[in-house]
Each structure stands twice: as structure tokens, then as C-alpha cells.
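S.K.: this is the structure alone, sequence omitted:
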């Protein structure tokens, strides 16, 4: 089963090499922007705190998707529904159903790990001089792993929306989530007078690797949950 899964994943990596590259460039750009704001945050400026929270809460889970691929860049996706067609084609082949679902999940995990690595490495390289003067490298590693756990917990929703729903729902979900994240971050900030990034730094200062381990455990649980939900959904979906 794992050999078949890996074969499908490798095939998709080759077919989507261009999208992977473009998405990595986009993630690097986001990393540069984040590093600039995070550097100001470290120096005591809080004017960009809201935007930082939006990036970490709203954008980092999307690193599990190739956001610079065709389906995300054109409204034709609403009509053509490419993800459904791909899954319908795979279902017509002599490939075990569990392998299909597992391949979607493994590819999502590969994308999330790769793009997260690009993102946090970009931030570190941009912050290197000022960051090392104030923090140890191990503290930044804890910070990156803590937020990776968060992205891992929610990243599976991308595969579920892509292959478990329709092209129309992909755009509706993106719009609704954008509005919801902005409202949630704003409400949290106004209510508690603290941002999520600042709160995460406080937690890491107090609990260090315990907080990181908890985040990663919750991330693995979320990852497993989305796999099971996708398995159930694809098993009952009509691709005609």
C-alpha cells in the first residue's frame, strides 16, 4: 500500500513541479514580509501585531495547499472543478481506495512541511543579525515548531475542501474563512489586548518545549482527524 501511495505522490510532485516552485516563491515573499514585521515586533513596536496575527493564524495553515497552482488562480475552477475530475479519474483506475486517500494526505503533508521549512528559514535568514542578538537559535526553533503544530492541525482542511467538495465550494470557503479569521483576530485582540504571536512567545518563554510538544501532539491529532474525514467523504461522494 505504501509503495503505491508513494508512486502516486511522486507522480503528482513531478506533474505539479511548476506549481510547487511558484508556491515556494510566494511563501518566501510572505516570509520576507513576516520577518520585517517580526523584527519590528522584537524591537518593541506593536503597530504590525494585527497583521502578524493574520499571517500566522490565517495563512500558515494554507501552506498545506499549492496556492499558486491553476485551480487557486482562476475562477474557471468553479466551472471545471479540476480536483473532482482528478479524483474521479483515479477512482476509475485499479487503485485501492485507501491508497488514493492516503496519497492525498501524504502529498498535503509534504507540501506543508516543505513550504513551512521555506517560510521559517526565510524569516530566520532575514532576522539573523538582530534575532541572534536577542534570542537563542533554539528559541526560534521552538517558535517555528509551535506554529507548525498549529498549521498541521488545520492544514488537512485544504485536502478535504479540494477533493471532498466542489470548485465552487473552494472559493466560497476561502472567502468565508478570510472574513472569519479577520473578525476572530480583531475580536480577540480587542477583548484580551494581546495578539496571538505575542501570546505564543509568552507561552514558549514559560513552558518552552512542553508547549511545543503539546502543539505538535494536537497537530498530529488534527492531521489524523482530517484524514479520517476525507476517507469518509470520498467513500460516499459521487464523481459522475
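M.R.: Great, that's in hand. Quick caveat, the model's predicted, so the values are computed rather than measured.

S.K.: hey, let's count contacts and neighbours off CA atoms from now on
M.R.: Fine.

S.K.: check the gap between residue 1 and residue 126 for me.
M.R.: Per C-alpha to C-alpha, to the nearest Å, residue 1 is found 42 Å from residue 126.

S.K.: go ahead and flag the most central residue of the chain.
M.R.: Geometric centre of the chain, nearest residue: residue 61, 2.5 Å, by C-alpha atoms, centre = their mean.

S.K.: contacts only, for that one.
M.R.: Residue 61 makes contact with 112, 150-152, 154-155, according to C-alpha atoms under 8 Å, 6 or more residues apart in numbering.

S.K.: run the last query once more with 7 Å
M.R.: Counting by C-alpha atoms under 7 Å, 6 or more residues apart in numbering, residue 61 touches 151-152, 154-155.

S.K.: which of those residues lies closest to residue 10?
M.R.: residue 155 (20.1 Å; C-alpha to C-alpha).

S.K.: and the one helix or strand the closest one maps to, what's buried?
M.R.: Element membership of residue 155, judged by DSSP states H and E, is helix 137-164. For helix 137-164, burial by neighbour count (16 or more other C-alpha atoms under 10 Å) applies to 139-140, 142-164.

S.K.: which SS state does the residue with the largest distance to the centre of the chain fall under?
M.R.: Farthest-out residue of the chain from its mean C-alpha position, per C-alpha atoms, centre = their mean: residue 94, at 30.9 Å. Using DSSP: H, G, I helix; E, B strand; the rest coil, the structure places residue 94 in coil.

S.K.: then this one, side by side with the first:
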């Protein structure tokens, strides 16, 4: 079986297995929208808001998480090291490290794209109904910008997920989230602006090059990430 064919088979198998659990992701999307839209609207209109950092924090730390299905494997990675057990099982089968890495990235990209398509479509619909007029094409580019960012960061999450123990995976995620929390609070304290709203304004001003720039970074992240995952899968320990 070719590398791409095997990778697609793995991705399809995992997505079919998690079909009904996608409802949990949908619930998470609605949860994010409930909290983020009022904050986003206030930031967009320039209102004074002590929680202006929260919009940036949600986008920077939580949007990439929409590429991960909340299934049994994910819920048990800390206690039972479920990802290591799954990788160990797959490595006993005629499945190459390249197929595992590529298949996981294909699954990530598809799940993230669908989840963020729902997120940004609902967000735009609610904003439109509240008379917040943003040109459709600008909003599409804005959504693409954040999708590319999310995919690049989520690729790093996948590297830790399949290449390390559950405790290491948790620790790296915690460091990332804590780092984003510190950065966003510092931006708010020093009144350095809002990343989310600034990205939209930059695009509205015709600077679409930022989308191309983040797209290039994402392509590089996928290429480098896939190669690093393959190397890691070849030499890591599979003792859970």
C-alpha cells in the first residue's frame, strides 16, 4: 500500500470511528461562540473592556484544539497513556511511520477545517444579525488566516501527541496555554492592542499578504512536522 493510500485509510478509519463524538466538538464550538462573540464585538467597536485579553487567548490557544476530536483516547491520555498504546499497536501492523504521521495530519486538517468552517460561519451569521457589517471576502480571508495559524500550532500538538508519553504531552500543552495566557494579559495590561481585531483590520485595509505569509508558514510547519514525527516514531519508546 502506498504512503498516501495508507495514510488516507488511517485518517478515514479514525474519522469514521469518531463520527458521533463530533457532536462534542460542535458543543465546544457553540461554547466558544457564546463567550467569544460578545468579547469580539466589544473589541471591534473599541469599547473599554477589562477582558479584552480573553478574545486573543481563545483564538491563540483554543481554536487549534478544534482539530482534535474529544474521544476516549484523548480523555485517557494522562492516566492510561492511550496514545502510546495506540501507536504501539499500530507499529505491530504493516503500517509505516510515514503513513501514521501523514494520516494523522490528514485527519487533523479535515477535522479542523470542518470545525472552523462551522465556527466562522456561525460567528459571521451572529455578527450580521447584530448589524456588525464586515465584507464577506474580508471575513473569509480573516477565517483563512486563523485556520492556517491553528493548523500550524496543532501540528506541534500532534507531534507531542504521537511522539511522547501522555504526561509529556500534557506538560507541553500546559506550557503553551500558560504562555498564551501571559502574552495576552501583558498585551492588555500595556494596552498593546488586540491581535484578533488587528488581524481583521489589517485584512480589511487590503493587506492580504498576511494570509499568504501565514499560509507559507503552515505549509512549512506541516512538512517539517511530518518529518519530525516520522523520526520520533522510529526511535521513541512504546512502553505505556
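M.R.: Perfect, thanks for sending it. Just so we're clear, the structure is a prediction, and the values are computed from it rather than from any experiment.

S.K.: can you calculate the TM-score here?
M.R.: Superposed pair, TM-score by TM-score structural alignment, normalised by the length of structure 1: 0.89. Supporting alignment: 236 aligned residues with a C-alpha RMSD of 2.0 Å.

S.K.: next, the angle from the helix or strand following the helix holding residue 155 of structure 1 to helix 137-164.
M.R.: Next along the chain after helix 137-164 of structure 1, taking DSSP H and E as the criterion, comes helix 167-192. Here the directions of helix 167-192 of structure 1 and helix 137-164 differ by 140 degrees (axes from the mean of the first three to the mean of the last three C-alpha atoms, to 10 degrees).

S.K.: mean deviation, helix 167-192 of structure 1 versus structure 2?
M.R.: Aligned to structure 2 and superposed, helix 167-192 of structure 1 gives a mean residue distance of 2.1 Å (mean C-alpha distance after the TM-score superposition for structure 1).

S.K.: and that helix, what's buried?
M.R.: Buried-residue list, helix 167-192 of structure 1, by 16+ other C-alpha under 10 Å: 167, 169-171, 181-182, 185-186, 189.

S.K.: and the lengthiest helix in structure 2, what's buried?
M.R.: The longest helix of structure 2 (DSSP state H) is helix 97-129. Buried residues in helix 97-129 of structure 2, defined by neighbour count with 16+ other C-alpha under 10 Å: 97-109, 111-113, 115-117, 119-120, 123-124, 127.

S.K.: packing partners for that helix?
M.R.: Contacts defined by 3 or more C-alpha pairs under 7 Å, 6 or more residues apart in numbering; DSSP states H and E place helix 97-129 of structure 2 against helix 3-17, helix 22-44, helix 136-163, helix 209-235.

S.K.: can you tell me what sits against the second one?
M.R.: Where contact means C-alpha under 7 Å, 6+ apart, the residues beyond helix 22-44 of structure 2 that reach it are 52, 55, 66, 69-70, 119, 123, 197.

S.K.: quick check: next helix or strand after that helix?
M.R.: Once helix 22-44 of structure 2 ends, the next helix or strand along the chain (criterion: DSSP H and E) is helix 52-57.

S.K.: matching residues in structure 1 for that following helix?
M.R.: Matched against structure 1 by TM-score structural alignment, helix 52-57 of structure 2 falls on residues 49-54.

S.K.: mean shift between the matching stretch and structure 2?
M.R.: Mean for stretch 49-54 of structure 1 is 0.8 Å (mean C-alpha distance after the TM-score superposition for structure 1).

S.K.: on that earlier part again, using TSV, please lay out the helices and strands packed on helix 97-129 of structure 2 together with distance to residue 87 of structure 2.
M.R.: What follows is these, written out as TSV (distance: least, C-alpha to C-alpha, whole Å):
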stretch	distance to residue 87 of structure 2
helix 3-17	12
helix 22-44	22
helix 136-163	7
helix 209-235	8
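
S.K.: what about those helices, which gets the closest to residue 193 of structure 2?
M.R.: helix 22-44 (9.5 Å).

S.K.: tell me how far that closest one lies from the chain's centre.
M.R.: 15 Å (C-alpha atoms, centre = their mean, to the nearest Å).

S.K.: now stretch 77-90 of structure 1
M.R.: Distance, centroid of stretch 77-90 of structure 1 to centroid of chain: 22 Å (C-alpha atoms, centre = their mean).
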